[in-house]
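S.K.: mind looking at a prediction? Sequence and model below.
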Amino acid sequence: MKKIMILGGGPNQIGLLKAAKKCRYIVILCDKNPNCIGRSLSDSFYEVDTIDDEKLLKIAIKEKIDGVISNSEAIMENVAIIASELGLRGNSRESISILNSKEMFRDFQQEIGLYAPKHAIVENIDELSNMLSDFEFPIIVKPVKCSGTRGTEKFESLDVEKIRETVNSCMNYSRNKKCSIEEYVEMSSLIVLEGDVFLNQGKIFFGGLFFTQRSKELPMVPMTYMSPYIDSQKHMRIIEKTLIEIFDKLKIRHGQYNIEAYFNKDDLLFIIEINARQGGHGLPAYVKLATGIDLDKALVTTAVGDDEYFDNIMNEQFEQKYATRHTIFGNKDGILNGLYISEDIRPYVVSIELEKKIGDSVEKRKNGSSYIGFVNLVFENYELQHKYSENIEDYIYPIIR
């Protein structure tokens, strides 16, 4: 029986834990929280900090694991260390480090000739004023090592004091206490490319890509996901060629990666980031709703060397639905009093996932983590899907008092 180690037992790992149990694998779970939500799905539990690579490696050797995975960006380098040390499927720590760092990834893009904006790293707040004089506005300020758009802010013009406050905030959010400043790349539309690509032994599955409608108020924040992703043949060739080149240059051959990208006004592909993990906001379950493909199962099975399910994904035609997943954000601070769903769109709603209860305090949207819940919908065709999804906050919104 295969034995898999999963690092982290929080909500983001539940899909992986359930998939491993369904495959009848022995699950070795590591988390510093003895009361973590995933513990009941494990066969053996170790109370250990998942950033402690030495202790994790000792556990992996002791348990004689067949594979190791996680769905936490901060832990993925330790996944790589364990896999490399034990000769398991995975990638080098160096390659994952590049994806995990906005600084290193921008440098990497420029080194291999891909489009990337002018950028700089702030390590000392006293250097800020001199650095800003070299930039054309608007600019984006964000943490170097962080996910969920926490701390990220766009500035249309120079405001040194406000930018200084944001830089300090970003340094606190960033795992390495550094902040990134880069010139803002204008979007041709608020609808951009996002989704998960999957690699196994160098083969790439692109079926987890979809559109994302960004918020008008905060264009850095993903809001409404729309599958399938349909674009011109030219754009699709550029997207696939660029991603293949990135993974090839980094020697990445295994795992699931969340992509955010768009074509700028000059029709150049800008890869915002590639996260070395599954997409957040329940995106693996959304991909399954849209395509029937279980990316949790694919990640679990390929990690232990079982390629049957992945080969089926690559070789068989999957059934594509016109599925939308909308993230519910508040337009003000207050108390959640209900959820409005227009009668026009209600027939297409298949499920509602509220993270907040009626009577809970909610906040005005400020980043990707300040959501109230999600609504999943399935439409009859592409035109109907985009008619509603591109203006979905007219049809679905929280009632806040």
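M.R.: Cool, the structure landed. Numbering: from 1, shown residues only.

S.K.: make it CA atoms for all contacts and neighbour counts henceforth
M.R.: Noted.

S.K.: sec struct for the residue minimising distance to the centre of the chain, please.
M.R.: Residue closest to the average C-alpha location in the chain (Cα atoms, centre = their mean): Gly279, at 3.2 Å. Under DSSP: H, G, I helix; E, B strand; the rest coil, the three-state class of Gly279 is coil.

S.K.: three-state assignment of the residue lying closest to it once chain neighbours are set aside?
M.R.: The spatial neighbour of Gly279 that comes closest, neighbours along the chain excluded (Cα to Cα, 6 or more residues apart in numbering), is Asn258 at 5.1 Å. Classification of Asn258 by three-state DSSP places it in strand.

S.K.: count of residues packed around Asn258?
M.R.: Number of residues near Asn258 (other Cα atoms under 10 Å) recorded here: 20.

S.K.: what's near enough to touch it?
M.R.: By Cα atoms under 8 Å, 6 or more residues apart in numbering, the contact list for Asn258 reads 194-197, 274-279.

S.K.: kindly report the same for Leu354.
M.R.: Contact partners of Leu354, counting by Cα under 8 Å, 6+ apart, are 372-374.

S.K.: neighbour-wise, which of these leads?
M.R.: Most crowded among those, counting by other Cα under 10 Å, is Ile372 at 22 neighbours.

S.K.: residues in contact with the helix of greatest length in the chain?
M.R.: Longest helix in the chain by number of residues (criterion: DSSP state H): helix 233-250. Defining contact as Cα under 8 Å, 6+ apart, one finds that helix 233-250 is touched by 95, 204, 206, 253, 269.

S.K.: next, the one to line up against it:
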Amino acid sequence: MNNILFENDYILSVGAGKNQLPLIKAIKKYGYKVISCDKNPEAEGKSISNIFLNISSHEPENIIIELGLLNVKPKAVLTRSTGIPVVTCAIIADSFNLSALDIATSKLLIHKNKFTTNNNKLNIPSPKLFCKEHLQDISFPVFIKPAYTVVSHAAMSVCHKFDDLAPAIASAKAVSTDGSVNIEEYLIGNDIASIDFVQNKKIQHLVSIGEISTGAPHFDGLGWYTLDRTTSDIASSSFATLKHKLNLSHGFFQTAMKYNSIEKTAKIYEIHAEIGGDLVNDVFIPHITNGYDIFKNNISLSLNEKLDSCTKVIKFAIILFRKKIKQYNLSIPKHTYVQAVEHKDYLTFDFNSQKDLNKYLYNLTSQKNVSITNREN
């Protein structure tokens, strides 16, 4: 990364709340100045930004106008916030001719109904989407969820019969920004994610990881674990199909899938184009890759500079969120791991092999409120 900078070498952080702090700190760490924006006049990132704009991350036009008044052209624009801020980044990047995800694709990716409908049309591996105007055509069970919301894990329901549909749809509609709802094929399998850079239309696959959750019906995230090579390869292959059929040319993508170990398929149910949270990018990936810096490389991507090549996963590991351990009164098995690290926000466990890790997962998921799959025994 070029460290010879000009006076107005600013990078824009869309958002300045607590979640954005690792991004803002990384931008400054690598020698750039930070412009941040947030609707909260006392946002946590304000004090460590060089310039703070008290403008909502949902208002790209106003941000562009203010940057013009300040006579500042950002060199790049990034966010850690999901949903509309992703589109805001795309609009601002387009206005200043910066490297970023294009506007049309950004709007597609943040809307689960439009995204899954498009995937079905293009034969991208995804759950089948049913139309609420033709409920008689539904094959049960189905999964109901809001299609356009910033509230994670909200108003999701599994419906096994026709009488379950109306209340489930009403609940999802109530928290969906535009009232749209997904009625999807209920996929069976493990929740996994492929994490990838795309630069100049080429994929640089980083890692694939599995999610530990509470299971049905809410699938509240509890942590993450490294995947075996076969599952990881299938996940990255599904992302490659999506990248090709959507003609993705630039971006950082975290693609959520349901992996069916019997059918050997990984169907995509959502995708995130921001530098997400859940301790994945700032803690877990650096831990299992011996220090790969997601933030540094997202900055490089936004500047269209060469990315660091990622060493393959070198640790078989699990991360669990302390807050969730307490919330669900989880019992933590004490055997088979070779190293445990305790932090105020999380626990990590390292293992000698994927086989040992899988044994630990079996013990962990034998208790109530811990799952890596929704498959019935």
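M.R.: Noted; the coordinates are in hand. Small disclaimer: the values here were computed from a predicted structure and weren't measured.

S.K.: can you give me the buried ones in stretch 284-294 of structure 1?
M.R.: 284-291, 293-294 (16 or more other Cα atoms under 10 Å).

S.K.: show me those residues that map onto strands.
M.R.: Residues of the buried residues of stretch 284-294 of structure 1 located in strands (DSSP state E): none.

S.K.: and which of these is nearest to Ser215 of structure 1?
M.R.: Each of the buried residues of stretch 284-294 of structure 1 was checked against Ser215 of structure 1 using Cα to Cα; the closest is Tyr286, at 19.4 Å.

S.K.: not counting sequence-adjacent ones, nearest residue to that closest one?
M.R.: With Cα to Cα, 6+ apart, the residue lying closest to Tyr286 of structure 1 is Arg325, at 6.9 Å.

S.K.: now check that neighbour against structure 2: what is it aligned to?
M.R.: Correspondence of Arg325 of structure 1 to structure 2, assessed by TM-score structural alignment: Ile319.

S.K.: helix, strand or coil for that match?
M.R.: strand.

S.K.: residues near it, how many?
M.R.: The burial count for Ile319 of structure 2: 24, using other Cα under 10 Å.

S.K.: was I right about it contacting Thr226?
M.R.: No. Applying Cα atoms under 8 Å as the test, Ile319 of structure 2 and Thr226 come out as separate, 9.4 Å apart.

S.K.: Leu57 of structure 1 -> structure 2?
M.R.: Checking TM-score structural alignment: Leu57 of structure 1 goes with Ile64.

S.K.: quick check: Ser106 of structure 2 touching Ile91?
M.R.: No. Using Cα under 8 Å, Ser106 of structure 2 and Ile91 do not qualify as a contacting pair, with a distance of 9.2 Å.

S.K.: ok, back up a step: quick one: what's aligned to the residue nearest to Gly279 of structure 1 in structure 2?
M.R.: Checking TM-score structural alignment: Asn258 of structure 1 goes with Gln254.

S.K.: what about that match, distance to Pro85 of structure 2?
M.R.: From Gln254 of structure 2 across to Pro85 of structure 2, the span is 16 Å (Cα to Cα, to the nearest Å).

S.K.: again, but for Glu270 of structure 2
M.R.: 16 Å.

S.K.: what do you get for Leu67 of structure 2?
M.R.: 17 Å.

S.K.: between these two, which is the more surrounded one?
M.R.: Legend: neighbour count by other Cα under 10 Å for Leu67 of structure 2 and Pro85, higher for Pro85 (24 against 16).

S.K.: correct me if wrong: that one contacts Ile63.
M.R.: No. Pro85 of structure 2 sits out of contact with Ile63 when judged by Cα under 8 Å, with a separation of 11.7 Å.

S.K.: just the buried residues from the contacts of Asn258 of structure 1, in PyMOL please.
M.R.: Those of the contacts of Asn258 of structure 1 that count as buried under 16+ other Cα under 10 Å are selected in PyMOL with:
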select buried, resi 194+195+196+197+274+275+276+277+278+279
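
S.K.: of all the contacts of Asn258 of structure 1, which comes closest to Asp107 of structure 1?
M.R.: Ile274 (13.7 Å).

S.K.: map the closest one across to structure 2 for me.
M.R.: Checking TM-score structural alignment: Ile274 of structure 1 goes with Ile271.

S.K.: element containing the residue lying farthest from the centre of structure 1?
M.R.: For structure 1, the largest distance from the centre (Cα atoms, centre = their mean) belongs to Asn130, which lies 33.2 Å off. Assigned by DSSP states H and E, Asn130 of structure 1 belongs to helix 128-132.

S.K.: same check on Leu206 of structure 2?
M.R.: Using DSSP H and E, Leu206 of structure 2 sits in strand 202-213.

S.K.: next structured bit after that strand?
M.R.: With DSSP H and E, the next secondary element past strand 202-213 of structure 2 is strand 221-226.

S.K.: pull the number of nearby residues for the aligned partner of Ile188 of structure 2 in structure 1.
M.R.: Using TM-score structural alignment, the partner of Ile188 of structure 2 in structure 1 is Glu186. By the criterion of other Cα under 10 Å, Glu186 of structure 1 has 13 neighbours.
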